[in-house]
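Participant: take a look and give me a structure for this.
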Amino acid sequence: MSRDIPLNWFLYFAAASFSIGLMGVLLRRNAIAVLMAIEIMLNAANINLVAFWRYGIPAPDEGALTGVMMAIFVITVAAAEVAVGIGLILLCYRRWHSADVDRFDSLSR
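Facilitator: So this is what the prediction gives:
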């Protein structure tokens, strides 16, 4: 049976991943590293969605993949976020010759 690993292990792993991503967002100065840390946080949310779907009470139709569908939606939104984020970082790098997030505090310089 696929329920050999208890649900709380998935939740601990997701909490640890989210904490690592949050530390990366708060402590890193490079914009690319901040984007990667945000992706780690979104993946932690995906782990929670799929784990709760798998270990939760089954839906009446038994065919609903709600947790997986939500995870796919989050992955799609994350891909769009990274595409826009990288575009903005490239524009800022061309202007200020730096990917340091402290330099992006004003659009007038």
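
Participant: going by C-alpha atoms from here, please, whenever you check contacts or count neighbours.
Facilitator: Will do.

Participant: any idea how far Leu65 is from the spatially most central residue of the chain?
Facilitator: What sits nearest the mean C-alpha location of the chain, by Cα atoms, centre = their mean, is Leu42, with 1.8 Å. Using Cα to Cα, to the nearest Å, Leu42 is found at 19 Å from Leu65.

Participant: for this protein, longest helix please?
Facilitator: helix 66-96 (DSSP state H).

Participant: residues in contact with the residue nearest to the centre of the chain?
Facilitator: For Leu42, the residues meeting the contact criterion (Cα atoms under 8 Å, 6 or more residues apart in numbering) are 18, 74-75, 78.

Participant: the structure of the following sequence is requested for comparison with the preceding one:
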Amino acid sequence: MQSIPEIIRTIPLTNYIMLSSALFCIGILGVLTRRNAIIVFMAIELMLNAVNLLLAAFSSYYSDPSGQIFVFFIMAVAAAEVAVGLAIIVMIYRNIQSIDIGVLNKLKN
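Facilitator: A predicted model of the protein is given here:
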């Protein structure tokens, strides 16, 4: 049975690039078209995971562990971002009873 790095090397790198590009584009569409703040955060997380997938694929393909280290730090930053972002969304919901991004112009006053 093959180990995981050997299996990753047998799949062409272009497949990882296409999958990661598709996920990143879906994330961009989610950020640009949705008005719900939670869905926007999910789309941002999808974009970060697309970058993580590409970094891990390049790291494994070129046998360089630095890409996997970057993935670890990106996941740590993404976890912190989600914690802070959800706390902000909860506070916004408590103040204006909506998580619609279009309603956030009330916070300017």
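
Participant: residue in the first structure matching Ile38 of the second structure?
Facilitator: Aligned by TM-score structural alignment, Ile38 of the second structure pairs with Ile32 of the first structure.

Participant: correct me if wrong, but that match is in a helix.
Facilitator: Yes. Assigned with DSSP: H, G, I helix; E, B strand; the rest coil, Ile32 of the first structure falls within a helix.

Participant: got the contact list for it?
Facilitator: Counted by Cα under 8 Å, 6+ apart, Ile32 of the first structure has contacts 86, 89, 99.

Participant: repeat for Tyr12 of the first structure
Facilitator: Tyr12 of the first structure neighbours (Cα under 8 Å, 6+ apart): none.

Participant: what's the distance between it and Ala44 of the first structure?
Facilitator: For Tyr12 of the first structure relative to Ala44 of the first structure (Cα to Cα), the value is 10 Å.

Participant: before we move on, back to that, want to throw the contacts of Ile32 of the first structure into CSV with neighbour count and distance to Arg54 of the first structure?
Facilitator: Below are the contacts of Ile32 of the first structure laid out as CSV (neighbours: other Cα atoms under 10 Å; distance: Cα to Cα, whole Å):
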residue, neighbour count, distance to Arg54 of the first structure
Ile86, 15, 34
Ile89, 20, 38
Ala99, 19, 40
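
Participant: now those in TSV, with distance to Ile38 of the first structure?
Facilitator: Formatted as TSV, the contacts of Ile32 of the first structure follow (distance: Cα to Cα, whole Å):
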residue	distance to Ile38 of the first structure
Ile86	13
Ile89	15
Ala99	16
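
Participant: from those residues, pick the one nearest Arg28 of the first structure.
Facilitator: Ala99 (11.1 Å; Cα to Cα).

Participant: so the closest one makes contact with Leu88?
Facilitator: No. Using Cα atoms under 8 Å, Ala99 of the first structure is not in contact with Leu88, being 10.3 Å away.
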